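>>> got a predicted structure here, sequence first:
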Amino acid sequence: MCALAVPVSLLISRFVPGVGAATAAVALGTALASTGAVRAPLRPGLAFVSKRVLRAAVVLLGLQIAVPQVLALGWRSLAVVAVSTGLTFVLTPPAGRRLGLSPGTSLLVATGVSICGASAIAAMHDSTDSTDDEAAGAIAVVVLYGSAAIVVLPLLASWLGLPPDRLGVWTGAAVHEVAQVAAIGAATGVLATAVTVKLARVVLLAPIVAVTTSLRRLDGARETPAGTAPSGSAGAGRPPIVPLFVAGFLAAVAVRSTGLLPTAVTDSVPALTNALLAAALFALGTGIDLRKLLRRGRVMALGAISTGLIAATSLAAVSLLG
């Protein structure tokens, strides 16, 4: 089923501007689940793809990021990324609590909006104890508001009289999905800058997932009575503090940054990564209950708050660029 869904998702992304293969795959999986086409015998295979294949895709994502290319943006542009991403990730969960949302939902919305959309949500979901239902709500947020940004952000930039160099940085620092950033960049002539800034945000995926996983594990250890094994750990070793696929992502970034990879490899990696991400997110989408999703007004409200926060903070920071 995933093998059939991937080419369909890639075709949709090719002919529908601003819709990436990952977004199309989530929508396709949700549509099939909502019609009852996903039967119980398919679940084990879909679970494998949504976890194992996702991890492989995240590792390969690192091969698209060369540290020298990111550093070439200059410290001011990197500061925009760090400030807007950091503030959004830190402030979104408290806003979620005020809205009465679960910690898992708030964390996943914060991750998707602040870093790189659905793929970041899936990576954080795989590293924490969040549920598939919480992941579904967070993915809906980044798809909805990221798609709206394709139209809204260029209009705002024109109204504000933002010059092209600052528009490129703002686009990369504020918009959720790489495909959405590319759509805005291509339409406004700032594609290279926008995508490079976006990749600088993607670099933050590994440290944020690693730190979050470590902190949640420490909190769980404090709450476990002395002499009692953590839930689900009987007979099993403790999982690594840094998830292995996150370490693999960092290793892939290091390899790409050496400049030793052949051009044939670096040219083919994005297509392979997109296909694997599409497969994983399709599998995740097959677990989404659309009826529950349509009742998630508070999740949509948190998405609006978080999206507004990263757009406002990054715009304010961009306005200070020399």
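Ah, there it is. Numbers count the residues shown, from 1 in each chain.

>>> please count neighbours and contacts with C-alpha atoms only from this point.
OK.

>>> just give the nearest non-adjacent residue to Arg55, would you?
Phe245 (5.5 Å; CA to CA, 6 or more residues apart in numbering).

>>> take the one below as the second:
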Amino acid sequence: MTQSLKRRTHSDGESPARRRLGGIAPGLAVCGAIALTATGINYLAPAVSPLLLAIVIAAVVANLVPVPAVCGPGVTFSAKVLLRIGVALLGLQLVLGDVLGLGFGVLLVVVAIVVGGITAGLLIGKALGIPYARRLLISCGMSICGAAAVAGVEGVTKADEEDTATAVGTVVLFGTLMIPVIPLASNAMGLSEETAGMWAGGSIHEVAQVVAAGGMIGTSALTLAVVVKLARVMMLAPIVTVLSIRQRRLTGDAGKRPPIVPMFVIGFIACAILRSVGILPDGIISAGKVAQTVLLTVAMSALGLGVRLQVMRRVGWRPFVQAAATTAVVAGIALGGVLIAG
């Protein structure tokens, strides 16, 4: 009788997979619609990144129209699962030979930027009385690769939605401000195009923001800026691994412990290796880049939906001071480093 009841339950009801898909569908549809809008604007204005547009559009939507609770599971799925897949595919943009071609001196500068930026950000945030998880996300976002770093690090810390939203909001604000600042400052200081490009790649938060600033400086600057930025992106894997190990030690046997090396980090490294050894055809690389852009744009839409004015008002001015100071430290280390190494 029990077996017949189970059979009727499975035959009359939906499968677990279908129920899960139905649960995430509303939120996924909202994030997809925002991502599609951002992509359309990017098509008309290619200089504007669809990822940044998605965050801004989603933040505007979230502050004008209350997002229904039914969208919650799909938004969470987009901000966590889709983002991690997108970050893993980001490895397909990395050719290790290009990064190593920067030379030992520049690579040492990249390590100094990331480690120095995170350390300074944590100290500044502590002095301002900001909770550890929040100041860590802000520090990593400013020092590594923007919102993708925020989301990656969030998975191995005890950060909440407010911490993540605050960090994403500061990354968008200060990274965008840096787009005109670096080219103008480079010109005022009389830096060569190559040096200015390396400074942009070493100091600006998002890859898309680096592309925008590098393009304003010049063609050769753009190439160097992107390669230096991708070298910083490579630092995401070891940083997340170190933070994951630290969290496991703090957690001990109580509660859920994060994996030593998260799966998306393994995927990122695997994609970078596959791209670097040259076994992937151009079609696969191109398709991977499109998939990565789509997934990250949808994920940025989900993150943007968490950026609400009431949250920003509630967290106060301190995170913005930390973000501004950390941005200045990262830019200072980058400038000093490229001038010495260049």
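Now that the structure is in, tell me what you want to look at. This structure is a prediction, so every number in the text was calculated from the model and none was measured.

>>> how much space separates the residue nearest to Arg55 of structure 1 from Gly308 of structure 1?
31 Å (CA to CA, to the nearest Å).

>>> ok, those two, which is more surrounded?
More crowded of Phe245 of structure 1 and Gly308, by other CA atoms under 10 Å: Phe245, with 20 against 16.

>>> residue contacts, the more buried one?
By CA atoms under 8 Å, 6 or more residues apart in numbering, Phe245 of structure 1 lies in contact with 55-56, 58-59.

>>> and which of these is nearest to Pro7 of structure 1?
Ala56 (18.5 Å; CA to CA).

>>> next, count neighbours for the aligned residue in structure 2 for Ala57 of structure 1.
For Ala57 of structure 1, the aligned position in structure 2 is Gly86, judged by TM-score structural alignment. Look at Gly86 of structure 2: counted by other CA under 10 Å, it has 26 neighbours.

>>> what of Val255 of structure 1?
So Val255 of structure 1, with other CA under 10 Å, has 17 neighbours.

>>> name the element the counterpart of Glu154 of structure 2 in structure 1 belongs to?
If you follow Glu154 of structure 2 across to structure 1 using TM-score structural alignment, you land on His125. Assigned by DSSP states H and E, His125 of structure 1 belongs to helix 117-127.

>>> now do the very next helix or strand once past that helix: which elements does it pack against?
Note on helix 117-127 of structure 1: by DSSP H and E, the next helix or strand toward the C-terminus is helix 132-160. Secondary-structure packing of helix 132-160 of structure 1 (3 or more CA pairs under 8 Å, 6 or more residues apart in numbering; DSSP states H and E): helix 103-111, helix 117-127, helix 178-188, helix 263-285, helix 297-319.

>>> any chance of these in a markdown table, plus distance to Val8 of structure 1?
Output for these, formatted as a markdown table (distance: least, CA to CA, whole Å):
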| stretch | distance to Val8 of structure 1 |
| --- | --- |
| helix 103-111 | 27 |
| helix 117-127 | 18 |
| helix 178-188 | 17 |
| helix 263-285 | 10 |
| helix 297-319 | 28 |
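
>>> closest to Leu205 of structure 1 out of those?
helix 117-127 (6.7 Å).

>>> hang on, the earlier thing: the residue nearest to Arg55 of structure 1 matches what in structure 2?
With TM-score structural alignment as the criterion, Phe245 of structure 1 matches Phe264.

>>> distance of its match from Gly91 of structure 2?
Applying CA to CA to Phe264 of structure 2 and Gly91 of structure 2 gives a distance of 10 Å.

>>> which residues are in contact with Leu199 of structure 1?
With CA under 8 Å, 6+ apart, Leu199 of structure 1 has these contacts: 65, 70, 172.

>>> which residue in structure 2 aligns with it?
Checking TM-score structural alignment: Leu199 of structure 1 goes with Leu230.

>>> for Val151 of structure 1, grab the count of nearby residues.
13.

>>> same check, this time on Ala56 of structure 1
Count around Ala56 of structure 1 with other CA under 10 Å applied: 18.

>>> spatially nearest residue to it (excluding sequence neighbours)?
In space, and not counting its chain neighbours, Ala56 of structure 1 is closest to Phe245: 7.2 Å by CA to CA, 6+ apart.

>>> that neighbour: what secondary structure?
Secondary structure, DSSP: H, G, I helix; E, B strand; the rest coil: Phe245 of structure 1 is helix.
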